[in-house]
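> kindly generate the corresponding structure for this input.
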Amino acid sequence: MKTAAAPGLRHSAIDAMRGIAMILMALDHVRDFVHADAMAFAPGDLSRTSIATFMTRWITCFCAPAFLFIAGLSAQRRLAHQGCARGVAKFLATRGLWLILLELTVFRFILDFRLLGGNPLLVLVLSALGLSMLALAPLVAVLSARTIGAIGLAIVLLHNLLDPVQAAHWGALAPVWLLLHQPGAFGIAGQVVVVGYPVLAWFGVLAVGFAAGSLYDAGAAKRRHVFLAAGALSLGAFVVLRAVNAYGDPSPWSVQATPAFTALSFLATTKYPPSLLFLLMTLGPVLLGLAWLERHPLSISHPLVVIGRVPLFYYLAHFLLAHLIASCLAVARYHDVRMAFFSGPFPSLGGSREAFPPDFGWPLGVVYLAWFGVVLALYPACVGFDRFKGRYKDSWWAGYL
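Model (predicted):
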């Protein structure tokens, strides 16, 4: 009789799915730095966007939900591997704080090459993940994975009921609501804090992912079946609820001038914060992708797996490389090394439009070439960093990289 393998931290399907998300994510961020239209309008603005620009942005919408869901899976696999709920809770809390610190320091510098100078503090995906881990930590110590998953699912399904509540209703506690559910800005000790990723719905995704991690204690066939069924149900629910236009997203779709743009309106769900329909639309393919990767496992040396094994390194490095490429393109075009091209945010990232030439930015084709260059350049770096982590995998600090 075959015996079950001891639960481990690594599964190639999980790493490969995360690798796919990381590669697609780079396309969106390269677009932010390079694309001319990114300097002028949001890609989801149907009055100004093109189909190509919209879809370039839309295909990357899967990344953040995949990242949070897989982070939950990984947390549960750590618990299954270590068997110590308090130890995992401590790890989640400290890693959460570490991610927040990185976003407020290292990532802040990478984004605009400044540490000082009145830059706002940004609550983006690393902080959302960090805060979600901080929220998950005490629950892991006292609740079962199934209960945590039920809490997360309830948040995902019901959080849009909170949309009518505005931060202004909270008075002095308005910043709490901004951090939980409503994008916006507030001041603290003279510092502006901009919340782009309110954490409530993202915590729900993390918690659902944590519960789903228990499937890796079951057989691969059962896991595939559950992921397939859940993915199909998610996409089916998205189509039905979106068609009804009654609940699940604060921005209803509408008939546009052409059928193609009507379809874009149907797909244009809300990411900040992620609506129920946005999460159904994006997590459905993630679940189907996990099921497919279970049936077609990749080797640990496959590029998708390698990149998926070093997500934090890749995340910071690809932002740095995208920024450098955009700055070098600017110098090559304008023969001007003014610090406006290197220090301070680009117009698409909150910078002053007046500080840049009126024709600043490049066509979408350049975006795709730059994206290909970023991924190609980072792959050998990811291989080396993965090997470095492997040499020190038993060190306490390795899990924070």
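> rest of the way, CA atoms for contacts and neighbours
Fine.
> name the single longest helix found in the chain.
helix 364-391 (DSSP state H).
> gap between it and the chain center?
Mean C-alpha position of helix 364-391 versus that of the full chain (CA atoms, centre = their mean, to the nearest Å) differs by 18 Å.
> list the buried ones in that helix?
364, 366-368, 370-371, 374-375, 378-379, 382-383, 385-386, 389 (16 or more other CA atoms under 10 Å).
> show me how far the helix or strand hosting residue 27 is from its chain's centre.
Using DSSP states H and E, the element containing residue 27 is helix 12-34. Taking CA atoms, centre = their mean, the mean C-alpha location of helix 12-34 is offset from the chain mean by 9 Å.
> which helices and strands sit right next to that helix?
When contacts are defined as 3 or more CA pairs under 8 Å, 6 or more residues apart in numbering; DSSP states H and E, helix 12-34 packs onto helix 51-58, helix 63-82, helix 276-295, helix 303-309, helix 311-334, helix 364-391.
> dump those to a markdown table, plus distance to residue 212.
Shown next, in a markdown table, are these (distance: least, CA to CA, whole Å):
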| stretch | distance to residue 212 |
| --- | --- |
| helix 51-58 | 25 |
| helix 63-82 | 6 |
| helix 276-295 | 10 |
| helix 303-309 | 18 |
| helix 311-334 | 20 |
| helix 364-391 | 26 |
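> sorry, back to before: and the longest helix of the chain, what other elements does it pack with?
So helix 364-391, by 3+ CA pairs under 8 Å, 6+ apart, packs with helix 12-34, helix 303-309, helix 311-334.
> host element of the nearest residue to residue 201 once chain neighbours are set aside?
Spatial nearest neighbour of residue 201, excluding adjacent residues (CA to CA, 6 or more residues apart in numbering): residue 156 at 5.9 Å. Secondary structure from DSSP H and E places residue 156 in helix 145-158.
> cool, and residue 187?
strand 184-188.
> right, and the helix or strand after that strand?
Next along from strand 184-188, by DSSP H and E: strand 191-195.
> closest to the centroid, which residue in this protein?
For the chain, the residue sitting closest to the mean C-alpha position, by CA atoms, centre = their mean, is residue 64 at 2.1 Å.
> distance of the nearest residue to it once chain neighbours are set aside from residue 110?
Excluding the flanking residues, the one nearest residue 64 by CA to CA, 6+ apart is residue 125, at 7.4 Å. Separation of residue 125 from residue 110 (CA to CA, to the nearest Å): 15 Å.
> before we go on, could you also do this sequence so I can check it against the first one:
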Amino acid sequence: MNRIAAIDWLRGIVMILMALDHASAFFNQGRVANDSIVTHEVGSGFVVEQFFTRWITHLSAPTFVFLTGTAMALSIMQRREKGMHSKAIDRDLLIRGAFIALLDIVVFSFMSGKLYLQVLYAIGVSLMLMTLLYRLDRRVLLASALILLCGGEAFTVLFWQPHGEVPLWLALTFAPWFSESFTVLYPAIPWLAIMMLGWVFGDWLTTRAKNPWSVMRVLLIGGSLAVVCFLLVRGFNAYGNMLLYREDYSIIQWLHVSKYPPGISYISLELGLMAIMLAALLWLQPKIVIRQYGPILVFGQTALFFYLAHFAVLTMLTLFLERAGLGQAYLAATITLAVLYPICCAYRALKWRYPDSVLRFV
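Below is the predicted model:
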């Protein structure tokens, strides 16, 4: 199966949004990032442009993790078709997962001056666990993922006091932990469940790739149902919001959902929007010429490399740009994308030239 441009486009779009969010963290003095009951002060207001700049980037992490599961399913099918042994496939998954998790545990923690577990930790652990899970029946995986996502809050709040001590096992699996020496932003299990959903979609896609209309129909129905789920959960303003409740009926309060840890309202909204966007991109794909050097496609096909490299570029930009307002963040993001585009083109060419090298893990 050839690469599906729509998936690469969507991944590229969310990488651009992620670059904007991290540029905001580096250069925006007024950045809003209180997407957790732990960090949000009830009753505090929001600067509209700051809130929506942060909010549009919420799409990045769930989409990236979901599409990692999808790409894994498509890749394993291709490798099986080429006669690759299951043990070799599992070994590569374990190595890639361990490598990605160690980037957070070692590299980014060293840069932060403390143990700091972010999205790479969650992705790496999830990849390693998927070596055990992907052999399960597709329906079992789907049901298990939904149980984890829908029941995760009930389990989490049994042990989690948002402003109290968090046991290490809980911080690594379900609940975030913020401290001066140890921070967990992405406990692994909710993100594993999202990756499982991505795997289920990818596995199903291998049987429907020649019928794009059925794929688009499922994405539109599933995405619409997920958005309805968001509206119901946010409307009832009780279970499913990870204790970050709506304080009034303003649009900002409807959209101010918990990412740390991800509540049902957050996951259903972001995955719903993702599914609708993917359906639109699949509809668009046969109607336009796919430009192999289009920036969005290039960024989507080099996503992990892009993730690592954009931090280096943002760090270098601190030598030239100061922290200022929101405009500074957009400027830094634009410069970062311009710098990374030729680098990502060169990296993609190198990786494609040596498909069996260690570059396949990045």
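> on that earlier part again, report how many residues lie close to the residue nearest to residue 64 of structure 1.
Residue 125 of structure 1: 21 surrounding residues under other CA atoms under 10 Å.
> the one 4 residues further on too?
Using other CA under 10 Å, residue 129 of structure 1 is surrounded by 27 other residues.
> check the one 5 residues further on too.
Look at residue 134 of structure 1: counted by other CA under 10 Å, it has 21 neighbours.
> matching residues in structure 2 for the helix holding residue 156 of structure 1?
Per the alignment by TM-score structural alignment, helix 145-158 of structure 1 matches residues 138-151 in structure 2.
> so which bits of the matching stretch are buried?
So for stretch 138-151 of structure 2, counting by 16+ other CA under 10 Å, buried means 138, 141, 142, 145, 146, 148, 149, 150.
> average offset of that stretch relative to structure 1?
Stretch 138-151 of structure 2: mean distance to aligned residues in structure 1 after superposition is 2.0 Å, counting by mean CA distance after the TM-score superposition for structure 1.
> stretch 190-197 of structure 2 too?
Mean for stretch 190-197 of structure 2 is 0.4 Å (mean CA distance after the TM-score superposition for structure 1).
> find me the equivalent region of that stretch in structure 1.
The aligned range for stretch 190-197 of structure 2 is 201-208, by TM-score structural alignment.
> now what about the matching stretch, what contacts it?
Contact partners of stretch 201-208 of structure 1, identified using CA atoms under 8 Å, 6 or more residues apart in numbering, comprise 65, 68-73, 128-129, 132-133, 135-136, 148-156, 159, 181, 273-275.
> try 6 Å this time
With CA atoms under 6 Å, 6 or more residues apart in numbering as the test, stretch 201-208 of structure 1 has contacts from 68, 69, 72, 132, 148, 149, 152, 155, 156.
> one more: stretch 225-244 of structure 2?
37, 245, 258, 263, 264, 265, 268, 269, 272.
> same question for stretch 118-137 of structure 2.
Residues outside stretch 118-137 of structure 2 that contact it (CA under 6 Å, 6+ apart): 90, 94, 97, 98, 100, 101, 104, 185, 186, 188, 192.
> tabulate the residues you listed (JSON lines), appending distance to residue 310 of structure 2, secondary structure and neighbour count.
Output for the contacts of stretch 118-137 of structure 2, formatted as JSON lines (distance: CA to CA, whole Å; DSSP: H, G, I helix; E, B strand; the rest coil; neighbours: other CA atoms under 10 Å):
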{"residue": "90", "distance to residue 310 of structure 2": "29", "secondary structure": "helix", "neighbour count": "17"}
{"residue": "94", "distance to residue 310 of structure 2": "25", "secondary structure": "helix", "neighbour count": "20"}
{"residue": "97", "distance to residue 310 of structure 2": "20", "secondary structure": "helix", "neighbour count": "24"}
{"residue": "98", "distance to residue 310 of structure 2": "21", "secondary structure": "helix", "neighbour count": "19"}
{"residue": "100", "distance to residue 310 of structure 2": "16", "secondary structure": "helix", "neighbour count": "22"}
{"residue": "101", "distance to residue 310 of structure 2": "18", "secondary structure": "helix", "neighbour count": "24"}
{"residue": "104", "distance to residue 310 of structure 2": "15", "secondary structure": "helix", "neighbour count": "22"}
{"residue": "185", "distance to residue 310 of structure 2": "19", "secondary structure": "coil", "neighbour count": "21"}
{"residue": "186", "distance to residue 310 of structure 2": "20", "secondary structure": "coil", "neighbour count": "28"}
{"residue": "188", "distance to residue 310 of structure 2": "23", "secondary structure": "helix", "neighbour count": "27"}
{"residue": "192", "distance to residue 310 of structure 2": "25", "secondary structure": "helix", "neighbour count": "27"}
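> now for those, which pair is the farthest apart?
Across the contacts of stretch 118-137 of structure 2, no pair lies farther apart than 90 and 185, at 27.4 Å, counting by CA to CA.
> follow-up on the earlier one: for the helix or strand that comes right after the helix holding residue 156 of structure 1, packing partners?
Downstream of helix 145-158 of structure 1, the next assigned helix or strand under DSSP H and E is helix 174-180. The contact analysis (3 or more CA pairs under 6 Å, 6 or more residues apart in numbering; DSSP states H and E) places helix 174-180 of structure 1 against no helix or strand.
> tell me the residue in structure 1 aligned with residue 297 of structure 2.
Aligned partner of residue 297 of structure 2 by TM-score structural alignment: residue 305.
> give me the neighbour count for its match.
23.
> pretty sure it is touching residue 16, no?
Yes. The criterion here is CA atoms under 6 Å, and residue 305 of structure 1 meets it with residue 16 at 4.3 Å.
> I'd like the distance between the equivalent of residue 129 of structure 2 over in structure 1 and residue 244 of structure 1.
Aligned counterpart of residue 129 of structure 2 in structure 1: residue 135 (TM-score structural alignment). Distance, residue 135 of structure 1 to residue 244 of structure 1, by CA to CA: 34 Å.
> cool, and residue 127 of structure 1?
Taking CA to CA, one finds residue 127 of structure 1 at 34 Å from residue 244 of structure 1.
> looking at the two, which is more packed in?
Remark: of residue 127 of structure 1 and residue 244, residue 127 carries more neighbours, 25 against 12, as counted by other CA under 10 Å.
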